[in-house]
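In: This is a predicted model, with the sequence first.
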Amino acid sequence: MAGSTREVVTLQFGHYANFVGTHWWNLQESSFCYDAASSSSPSEINHDVLFREGLTLTGEQTYTPRLIMYDLKGSLNTLKEDGTLYDVLDRDDEVHWMGDVTLHTSETSGKNQFLKDLEKIDKGELPTEEDASSAGTEDSHDEVQETTPHLSTDPLEVFRSKLYNLDGSVSVWSDFLRIHLHPKTVSILSEFAHDPEQDMFDVFSHGQQLLGTQRVSADVEDRLHFFVEDCDSLQGFQMLVDPYNGFGGLAAEVLERMSEDYDNKGILTFGCYPSVFVRRSPIVDYHRLICTVLSVTKLSDNSSLYAPLSVATGLGREPGPVASFPYLSYNPSLHYHTGGILATALDTCTLPYRTRSDAVLMTDLTNTMNYSGRKMAALSARLPFPITLDGSLASSLSQYVAAPDLVSLCPGVREPGRTFMQSVVLRGVPPNRILIPDPAAHADSIFRDCRSANDCLKRYLQHVYPGTLNAGTVVNEPLTVTTPFPHLFHPEIAHDGLVGFKPRSAIQGVEKMPAMTSLSSPSGLQGCLTALHGEVEKVDIRRFHRFLDAGLEEDDFAEAVESLRRLARMYQTSDNEMAEDSDDDSD
């Protein structure tokens, strides 16, 4: 690993957070170039920031994420908790018990076609193109569709080009996990079971209590120390959390310890909310509301920056309608779909501290964003960023000069309002699609004298957000959205992510995608937090005995409600104060 790498350790708490995280790791691995000789230039993205190199017991090189993930019993399906990297067949030291044996079994779903093919590849039995073609002939509910015709003779490339329809065969996040995980990564909380129909891990304090047990406390400390001590120059932590149940409490307690032990490191936390909850009732909805309020206050307090994420528009008891993307169609009830959308935005917005050149430190990013105690941020995105086959970046940006059109992924923030600070990332624009083809015909365009994508983005931000502290990042590499990313793209999106003039072939998937994200500190968060405060201040916590029985004190709940009100006021800034902030930042 290069000595200049500033590593980041990632933690994931909760089932939906692990759906988002699985997509995120798959997206990154799909862009790896394992054969350096076949690449003309190194990747702009420094994958060593989030991944670590290692060796299996047989001396095979591995590349696994610096990742700790927690979930409940029953959430792994066919995945082993300690993975398969260090499996040794026919071990001589196997213990043979000669006494009576009582066999306890639990039902698990079988492996879908994607996992079966992945298992073949791990064994060196690479599936052929004939296998791919024959796999999709059984019935109308096939998990594998036809394969895109191509000239490659590499069986691995044939596998990656297969179009899997996994919508009906993904029930847990491990059903579409493409990468290998380190044995120190997955930890299952056996005290509670994963059951979407009857979630009993729905109390914030249940998570807090778990970290108070010797087993879980020692487990967290052991895994965290392993990955941290493996780093040469740790810059910080990423955290994905389910903030609407007990995982919010567990993550909050872990964060409190981390903020003390690693007080000079950045901690960027994302709260992941599904757009549809299977279990809905007045009491259950109130449980989610209470957990959300406790999580927002605790997680934002001990993080460098906290950003709630969802394609749903509501943060309180009612998730609300879902976000609409011009070129995407998705099923909001499928975690497999919505998690993929959030993951593409996460992979893009975190690029500023993951690039090889001109990278910023996570602490620089978070400290700029949380200026004046504003510890929350909002993420918005344009997925994919639309560029027509005969168009350009400049012409596409021109459409949004009068009215910025990024879709909010922050529940409760529909209109961002005035933006205090923002980090904008633009990625995947083809080099031949940057400038206006005929500048003379666009003499009045603000992009007429731009010479690069950086110039275009800078000019756009200056024009559209004149009173904002803007940081722009341009990365040439697009998102790689091949297998097993869900098929969400409209037919007019070509295989390279550009907007075409005719429908894409039914046997061809989208492989690459340009994208644009903004991680910002907008005044719209005041309305989001004020609405949440308005809901929770009417709650009589004495009516919710499960929270009290789990150790939540009435005074602690009242303090959390008051902290939420104070946090909302952080985003109430007059125009004069905004101007002063802008002047101070420009000095």
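Out: Perfect, thanks for sending it.
In: hey, let's count contacts and neighbours off CA atoms from now on
Out: Will do.
In: Contact partners for residue 62?
Out: Shown in contact with residue 62 (C-alpha atoms under 8 Å, 6 or more residues apart in numbering): 53-56.
In: Assign a three-state SS to it, would you?
Out: Taking DSSP: H, G, I helix; E, B strand; the rest coil as the rule, one finds residue 62 in the strand state.
In: Now it: closest residue in space, sequence neighbours ignored.
Out: In space, residue 62 comes closest to residue 54 once its chain neighbours are excluded; the distance is 5.0 Å by C-alpha to C-alpha, 6 or more residues apart in numbering.
In: Could you check how many residues crowd around the one you found?
Out: 13 (other C-alpha atoms under 10 Å).
In: Then residue 562?
Out: 15.
In: roughly how far out does the helix or strand encompassing it sit from the chain middle?
Out: Assigned by DSSP states H and E, residue 562 falls within helix 554-569. Between the centre of helix 554-569 and the centre of its chain there are 28 Å (C-alpha atoms, centre = their mean, to the nearest Å).
In: so where does the residue most central in space within the chain fall, helix or strand?
Out: Centroid check for the chain by C-alpha atoms, centre = their mean gives residue 343 as the closest residue, at 3.6 Å. Here residue 343, judged by DSSP H and E, is contained in helix 335-349.
In: That helix: what's the following helix or strand?
Out: Sequence-wise, the next helix or strand downstream of helix 335-349 (DSSP H and E) is helix 362-369.
In: residues in contact with that next one?
Out: So helix 362-369 is contacted by 235-236, 265-268, 304-305, 353, 375, 377, 421-423, 520-521 (C-alpha under 8 Å, 6+ apart).
In: adding another structure so you can compare the two:
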Amino acid sequence: MNILHHKSYHVYNRKNIEKVKADEAEAEREAKIKKDKVTLAESESRLTILRQRANANLPAPAEEPKQHFNLFEGLSKGGNQEHEAEVKAKDDQWDKQITMYLEKGAEKAPWYAKESNQVEKYIDKDKFKRRENNDHKKKPIQLLDDPLDAIKKQLKSREERKRDKHDYKRKKADKHKDTKTGSSSIEELRKKRREREQEERARKNRLFLGPQQETLDERNMSYNSQFNKRETEQAHHQRSGSIANHVGTHFWNSQEEYFTYGGSNESKTEEINHDVLYRAGENSSGVSTYTPRTLIYDLKGGFGSMQKYNRLFSMEDDPQQATWDQGVSRIDRSVPKSQYQHELDRMESENDPNINLDILQQLDSSVNNWSDYNRIYYHPRSVNPIVTHQMDNEITPFDNYTIGREAYGQNEKEMDIFEDNFRFFVEECDNLQGFQVFADVDDAFGGFTEGLLNNIRDEYLKTPIMTYGLSDSHAEYRTDRHKQKIILNRVLGMTRLAELSSIYIPIYTPTMAATQRSGLSPYIYFNEHSRYHTSAIIAAAIETNSLPYRLKHNPITMAETISKLNWVRSTSLASLSVCIPLPISKNGYIDTIETMTKKEQLRPTLSLSDRISTTEKIDVYGESLVARGLPRNMSGQFEYLGKLYEGFKEENDPLQSRHRVETSFPLPDSFPRIFTSRLDQEGHVSHQTTYEVPSSIPIMTRLQSGSELKYTVDQHLKQLDKIRFADFYEYSQGECALTKEDFLETKEALITLSDVYTNDDDMMM
């Protein structure tokens, strides 16, 4: 009988082998304890016998000689002390009578007996001669002996400062009263100015939009963040939650938009195979479910208001519910639901497909956590808290790479997530292509991910792993030391996760400066400080990049994509860039080519890497291109694609793959309002201002491995040279501590990566 190696009752299972070894060690320890007890008893018995023999041969103790008892022994030795004291007293009295002492002078009156205004003056009269001009004389030294004078002087100065402050406030209040009388005229001027601006705006609408659209007002169009800068600026504080979970939430929300919920639950597109990312099943009530194949990790308190058990799954569907120590149905009961979540509950309970538009307008300012805009019901095994650490805990912060590595081991001992939940999803796959990992690398989540990848590699040695290392371009540095710690975490994540992954893609949150350089600023406007905004762009790029191995027709596997990028097994880094949106004119491909003559206009590409090469010559080892949202009913597609792919590798190059998909990227209502009024409902570019809400957009992504990555590696190496490892003692503590040798090996790994991605022209120089 052949027993699968991953079954718990397999005799050569790793756990069973460790259990046998532990039992053998325990038996050996007990035998040793028994043997030590016997040896100790025998030694004590021998010592007792030897002591008895030794005492028998000792001579009897000698008796002390008897002496006469003397009652006056003390007097005979020391003399009569009382008599000696009397003689000494008589001698002292006689000395006082015949000895003359000098009279003691009268003491000077103490300082507190003087009058308060009494001051002693000392003048050096011998040093200077008298002259008519007394300026040459040395000024007298004044000694103020009374400490009460110093106290009174200090209190007097304090009263003067208080009085000056009071006078300043009084003068300021009087000034405010004087200016208040003219406020009415200022308000009138403001009112006239607003009326004048409104008239000018109405006149512009009549000239450009015609009389039918005269009432349109750009400021009332809430969809475009370009016209809602106030709400966008309010999102500056929205930085809570890991970037990976923000990206994952947008990723799965967009997947839901592919489905039409009704009697058939059919997909809106026939090009994508959703079984790659979703699993079909049934809950305890017999209801069919279709949930993502995913594991979500976060700290305690990081899940916000998300429920482990929801409308689809109850505690009966999770046999491990007894080990859940954060509440029966909610991870953190103290966090209330957002308005958006309440609206989703209302729509589901009332079976209403229409959402309240006012809540959508307030979504930017109301998002505090990634769970606030989540639309997915996850399986209970997908939600996995890290029980060893609490979110925003200043005493034990989760900001150290080695702490994350140690936390993974401790969390596995407590929860055993890999053995139970991870295998639960993997063993259901009929054709496992690989693993896609989103991980923050600015804090301890990088080390936590290393522990997870180690377990995956132990069980699935040759299975492809595509890891996205996410960093915040606007990470908040409390101190210079904190900045260096984030850099050290990023470097450790790049070197160690790249070694365990088949391909490692470092990604930084996009910025508006990079957007303007790329040429995308006419189409998108976002808050670069909001993870809710920046993660949406990253999620759209990753979702589009994953299309090739999710297609129904002519797909390529994840292993084939990775083989084109890392075919020499040493180029394990790749960079991802995105064109969001891909500007296609609503008038067709021909109009697109004629109006967008430059490459930057036809293909404005935003790089998600840290540094971009400034040289024109870039060696590309391998690349994967995905263009989606290309309508087939437009004429001139062949000419358009020829212009679009100019500058890339040849189509027949074995290290390049090109994929064209008609399905656009769907935009759920939870997607942030980052697109301008130049896009219509289908995401196509319009020559006139439009106020339609885009429901989908065309996107193009490029995943490449080449010399462009050298600048990212060199930047990390340059920053690492400024770090003195001895100053970061916290990295050398704990079970997964780093040593000085490990730090030097990390630097050596960066140097090796830099050499791998060196341009051929640079090597010739």
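Out: Thanks, I have the structure now. None of the values given here were measured: they were computed from a predicted structure.
In: what range in the second structure does the helix holding residue 562 of the first structure sit on?
Out: Helix 554-569 of the first structure corresponds to residues 740-755 in the second structure, going by TM-score structural alignment.
In: average offset between the matching stretch and the first structure?
Out: With mean C-alpha distance after the TM-score superposition for the first structure, stretch 740-755 of the second structure departs from the first structure by a mean of 0.9 Å once superposed.
In: which outside residues touch that stretch?
Out: 491-492, 495, 571, 710, 713-714, 716-717, 720, 725-726.
In: try it again with 10 Å
Out: The set of residues external to stretch 740-755 of the second structure that reach it, using C-alpha atoms under 10 Å, 6 or more residues apart in numbering, is 488, 491-492, 494-496, 499, 570-573, 707, 709-717, 720-721, 724-726, 732, 739, 756, 763.
In: Mind checking which of the residues you listed are buried?
Out: Neighbour-count burial (16 or more other C-alpha atoms under 10 Å) is assigned, among the contacts of stretch 740-755 of the second structure, to 488, 491-492, 494-496, 499, 571-573, 707, 709-714, 716-717, 720, 725, 756.
In: ok so, going back, show me which parts of the match of helix 554-569 of the first structure are buried, residue by residue.
Out: 743, 746-747, 749-750, 753-754.
In: got it, and stretch 644-662 of the second structure?
Out: So, applying 16+ other C-alpha under 10 Å, buried residues of stretch 644-662 of the second structure: 649, 655-657, 659, 661.
In: What is the nearest of the residues you listed to residue 292 of the second structure?
Out: Taking C-alpha to C-alpha as the measure, residue 661 is the one of these closest to residue 292 of the second structure, at 22.6 Å.
In: Assess the claim that that closest one and residue 548 are in contact.
Out: Yes. Applying C-alpha atoms under 10 Å, one finds residue 661 of the second structure in contact with residue 548, separated by 9.3 Å.
In: can you list residues touching both of these two?
Out: 272, 626.
In: Now the element after the one helix or strand residue 27 of the second structure maps to, going C-ward?
Out: According to DSSP H and E, residue 27 of the second structure maps onto helix 14-56. Downstream of helix 14-56 of the second structure, the next assigned helix or strand under DSSP H and E is helix 73-78.
In: Which residue range of the first structure does that next one align onto?
Out: Under TM-score structural alignment, there is no match for helix 73-78 of the second structure anywhere in the first structure.
In: What's the first helix or strand after that helix?
Out: helix 81-98.
In: list the buried ones in that following helix?
Out: So, applying 16+ other C-alpha under 10 Å, helix 81-98 of the second structure has no buried residues.
In: In the first structure, what stretch matches whichever helix or strand comes after that helix?
Out: Counting by DSSP H and E, the element after helix 81-98 of the second structure in chain order, helix or strand, is strand 120-122. Aligned by TM-score structural alignment, strand 120-122 of the second structure falls on no residue of the first structure.
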